[in-house]
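J.: would you be able to build a 3D model of this:
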Amino acid sequence: MTARWSAGPVELPGAVRYTLITGDGPTDRWRVEVAVPPAATRGEHAPVPVLYVLDGFLTFLTTAQIAQNMLAFSLGQFRPVAVVGISPATDDRTRLSTRRPRDLTPTVAAPGYHLGEAPYGTGRADAMLGLIREVIAPHVEAAHRLDPSDRGVAGFSLGGLFTCWALVCRPEGFRKFLAVSPSLWWDDRLLLDPDRARFADREASDVYLAVGELEDGPGRSWPAMPATMRQALSALDMVADLAAFTERLRAQGKIDVRSEVIPGEQHATVWPAAVTRGLLHLYRTSPS
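T.: The predicted structure follows:
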C-alpha cells in the first residue's frame, strides 16, 4: 500500500476568524475568532447566547470545542452558546504575553506577581471593554445571529482579573461572568477593597469562579519554580484571594455566584476542567 499525505489548516466546525484593524499602530490589530453551534441545534429563529473569551490565543479553541462537545452529548440539557475569542493579531508569543498587562488590567500599577515586563504599559482594561462592547460585539452578533441580551465574558489569570473587574465595576451589557484563577493580587488586591472597587448598579448577574487547589502557594506549582521565583511569589495565595472575593460577591444582591476549588489542578492546568464546569453552570437547562 502506498501512503500519501497532504497538510492543511485545522478547522473547527462553525468557526470564522476575523482580523479587526482599529488604527495605524502595531497594537491596533485584533484577531476575533467566532465558533457558532451547529445550525441543527440552534433553532430556526432564536439567536444564541454568546461568551466573549479573553486571551483567545490560549483559550478559544479549548472553550469552543468543549462547548460543542457538551452540546452534542447533552440530551437537550445544555444551551447552544457561541464562543468568541479575542487576541492581538500576532503569532509572536512574546508580543502576546507583553500585551496582556496593558489590555487586561484595570489600573496603572506595577506588574507585581506577573514577574514580567510591561513595555506597553498597564491599566487599559476600560479601553478593552469598550472595544468589545462598541466594536466587536455589534459586528459578530449581527453577522452570526447572536443574542446581545445574553452576553457573557470569560477569562483566565489576567483575563480572569478583567472579568472580575467588569463584574464589580462595569457589568452593564453582560449577564454572565466566568473567571478562572483570576489575578486578584493586582494593585494590592484592588478588587478585594470595598473603598477602591465599589459595586456598580447592575441587572442580575450569573457568575462562575474557579481556582486550582494547588494555587495556594508557589511551592506546590508545576513546573517546579527556581528558588528565587518561589521567594518572589511566596506571599501569593490565589485560593485565599478567590475565597475572599467570593464572600464579597455573596454579600451583594443580584449576583448568583458559584465558586469552586478544582482538586489537583494548578495555574498551568486548571483552565480545561474549570471552563467545563463553568459552561455547565452557566448554560445548562433542566431536563424536560
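J.: please count neighbours and contacts with C-alpha atoms only from this point.
T.: Fine.
J.: ok, which stretches of the stretch 151-288 of the chain are helices?
T.: Using DSSP state H, counting those that start in this stretch, the helices found in the stretch 151-288 of the chain span residues 158-169, 186-189, 227-232, 238-250, 270-283.
J.: next up, the contacts around Arg277.
T.: Listed by C-alpha atoms under 8 Å, 6 or more residues apart in numbering, Arg277 has no contact partners.
J.: how about a cut-off of 10 Å?
T.: Arg277 makes contact with 208-210, 260, 262, 271 under the criterion C-alpha atoms under 10 Å, 6 or more residues apart in numbering.
J.: same deal with Glu260?
T.: Glu260 neighbours (C-alpha under 10 Å, 6+ apart): 180, 208-213, 239, 242-243, 246, 274, 277-278.
J.: which of these count as buried?
T.: Applying 16 or more other C-alpha atoms under 10 Å to the contacts of Glu260, the neighbour count classes 180, 208-213, 239, 242-243, 246, 274, 277-278 as buried.
J.: need these in TSV (columns: distance to Asn69).
T.: Output for the buried ones among the contacts of Glu260, formatted as TSV (distance: C-alpha to C-alpha, whole Å):
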residue	distance to Asn69
Val180	20
Tyr208	20
Leu209	22
Ala210	21
Val211	23
Gly212	23
Glu213	26
Val239	29
Leu242	29
Ala243	30
Thr246	29
Ala274	15
Arg277	13
Gly278	14
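J.: just to revisit the earlier point, and the contacts of Glu260, which is closest to Ala72?
T.: Nearest to Ala72 among those is Arg277, at 16.1 Å by C-alpha to C-alpha.
J.: so how far is Val211 from that closest one?
T.: Using C-alpha to C-alpha, to the nearest Å, we find Arg277 at a distance of 12 Å from Val211.
J.: what's the answer for Ile86, then?
T.: Note on Ile86: its distance to Val211, by C-alpha to C-alpha, is 22 Å.
J.: also this sequence, please, to line up against the first:
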Amino acid sequence: MKKKWLAVLMAMMMVVSMLSGCGAKEEASSEQKDGYRVAYIARAQADSFAAWLANAVVEEADKYENISVDVFDGQASDDTENALIESAITNNYDAIIIQPNNGEAQRPYAEKAVAAGIITITTNARISGIEGASSVDADPYTQAKVNADLAVEQIPQGAKVVVLEGPPGNFHADERLKSWKAEFFAKRPDVEIVGQEIANWNKDEAMNYMETWVQANDKIDAVIAMNDNMAAGALEVVKDNSQYDGILAYGVDGTAEACLLIQDGKMTSTSLQSAYALAEALLDTSNKLLTGEKEQIDIDIDCPLITTDNVAEYIEMHKKAGAIK
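T.: Down below sits the predicted model:
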C-alpha cells in the first residue's frame, strides 16, 4: 500500500513540475502594464524566423499602453506547446496568440482557449476552421510560387536538385511543397530530385541531409527549401567547395541571414514573410479584439520576391530594425 501511495505521489509531483516548467519557459516580455495580458506561444525560438517573429511581437507590444505580451517557447514540441496553451488558459490571459508547431496537434487546445472565453489568434501558420478564433498569416502557396516561377527559368535542363521540407501537417510546409510541385516540377519534368527530406525548418537538420547528398551525388544544381533556415544550412555545407560554385538556392521568409546570402551571391531568392508586418498586424488585431472594436479578424500580409535586384532594400529594412549591424 505504501508503494502504491508513493507512486501516486511521484506522479503528482511530475505533473506539478511540468506545469511549473511551462511558466518557466517564458523567454521575453514587453513592459508589464495595467491592461490586457497576451500570451504569445512561439513554435521554437531555435528557429530563426520564429525568433525573429517573437522579438518583433515584443517590440510592437511596447507601442501599446494597454497591452503587455509574455513570450513562451514551444521548443518545436507539440507536447510542450500544448501544455503552454493550457497553462495560459489556466493563468487567465486575456488573449493567446499561437504559432503552431503542427496545426492539427494544436487545434484542440486552441479550441479550448476559445471555449474558455479567451481571445485566440493563430499565426504563421493559421489553423483554419476554428469557430471564434482569428488569424494573421501569409499565403504559403504564393510564397513558394514566386520562387518557383523564377526557378522554372533559372534551373538548367536535366538538373539534379534536393528538396528540404518543413514539418508535415504544418499548413505552410504543406502548401509550399504543393506549390513547388505544381508550379515547378510539373513544368520541368527534366529535373531530377536526388534528395528529399523533412528537415523541420531546422538549419542543423538541413546540414546533415546536405552532407549525405553531397557524398552520394557527383553534382547538385539547386537547393529547393521551404524556408530560409534550411536553405542556409544546405549552403553552409558547400560554401568552401568550389564544385558547388554557382549552386542555386531558394527559400522563404526573407530573414536577415538570407538577405545577406543573396547579397553575396550565395543564395538565389527568397520571398519575404516579414515578421515586422506580422507583428504589427498581430498587435493591431489583438487590440481591436480586446477592446471590442472587432469580433473576428482574418488577414494575410504580402510576400514579395527578394533577389539580387532588390535585396539592398530589404537589408536596409533589417538594418533599421537592428537585425543587421
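J.: quick one: TM-score?
T.: The TM-score (TM-score structural alignment, normalised by the length of the first structure) is 0.41; 166 aligned residues with a C-alpha RMSD of 4.9 Å.
J.: the helices of the stretch 151-288 of the first structure into a markdown table, with extra columns for distance to Ala142 of the first structure?
T.: A markdown table is the format used below for the helices of the stretch 151-288 of the first structure (distance: least, C-alpha to C-alpha, whole Å):
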| stretch | distance to Ala142 of the first structure |
| --- | --- |
| helix 158-169 | 23 |
| helix 186-189 | 35 |
| helix 227-232 | 47 |
| helix 238-250 | 33 |
| helix 270-283 | 21 |
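J.: closest to Ala35 of the first structure out of those?
T.: Proximity to Ala35 of the first structure (C-alpha to C-alpha) singles out helix 270-283 among the helices of the stretch 151-288 of the first structure, at 14.7 Å.
J.: could you tell me which residues touch both of Arg277 and Val211 of the first structure?
T.: Shared contacts of Arg277 of the first structure and Val211 (C-alpha under 10 Å, 6+ apart): 260, 262, 271.
J.: quick check: which element contains the residue nearest to Gly195 of the second structure when sequence neighbours are not counted?
T.: Counting by C-alpha to C-alpha, 6 or more residues apart in numbering, Gly195 of the second structure lies nearest to Val162, which is 4.6 Å off, once chain neighbours are set aside. Element membership for Val162 of the second structure, per DSSP states H and E: strand 160-165.
J.: list the helices and strands that strand packs on?
T.: Packing partners of strand 160-165 of the second structure (3 or more C-alpha pairs under 10 Å, 6 or more residues apart in numbering; DSSP states H and E): helix 171-180, strand 192-198, helix 203-216, strand 222-225, helix 228-238, strand 248-250.
J.: would you map the strands across the stretch 101-250 of the first structure?
T.: Using DSSP state E, counting those that start in this stretch, the strands found in the stretch 101-250 of the first structure span residues 146-156, 176-180, 205-212.
J.: most neighbours per residue, which of those strands?
T.: strand 176-180 (a mean of 29; mean count of other C-alpha atoms under 10 Å).
J.: packing partners of it?
T.: So strand 176-180 of the first structure, by 3+ C-alpha pairs under 10 Å, 6+ apart, packs with strand 48-53, strand 146-156, helix 158-169, strand 205-212, strand 255-262, helix 270-283.
J.: nearest to Leu131 of the first structure among these would be which one?
T.: Of all those, it is strand 48-53 that lies closest to Leu131 of the first structure, at 11.8 Å by C-alpha to C-alpha.
J.: now the angle from that closest one to helix 158-169?
T.: Put simply, strand 48-53 of the first structure runs at 120 degrees to helix 158-169, going by axes from the mean of the first three to the mean of the last three C-alpha atoms, to 10 degrees.
J.: tilt between strand 48-53 of the first structure and strand 176-180?
T.: Going by the same axes, to 10 degrees, strand 48-53 of the first structure makes 30 degrees with strand 176-180.
J.: so after strand 48-53 of the first structure, what's the next helix or strand?
T.: Where DSSP H and E defines the elements, the next helix or strand beyond strand 48-53 of the first structure is helix 56-72.
J.: between that next one and strand 146-156, what angle do the directions make?
T.: Using the same axes, to 10 degrees: helix 56-72 of the first structure against strand 146-156 is 120 degrees.
J.: now do helix 56-72 of the first structure: which elements does it pack against?
T.: Under the contact rule (3+ C-alpha pairs under 10 Å, 6+ apart), helix 56-72 of the first structure is packed against strand 29-35, strand 48-53, strand 82-88, strand 146-156, helix 270-283.
J.: between the ones you listed, which one is nearest to Ala67 of the first structure?
T.: Using C-alpha to C-alpha, these put helix 270-283 closest to Ala67 of the first structure, at 7.1 Å.
J.: in that closest one, which residues are buried?
T.: Buried residues in helix 270-283 of the first structure, counted by 16+ other C-alpha under 10 Å: 270-271, 273-275, 277-283.
J.: now that helix against strand 255-262, angle please.
T.: Going by the same axes, to 10 degrees, helix 270-283 of the first structure makes 150 degrees with strand 255-262.
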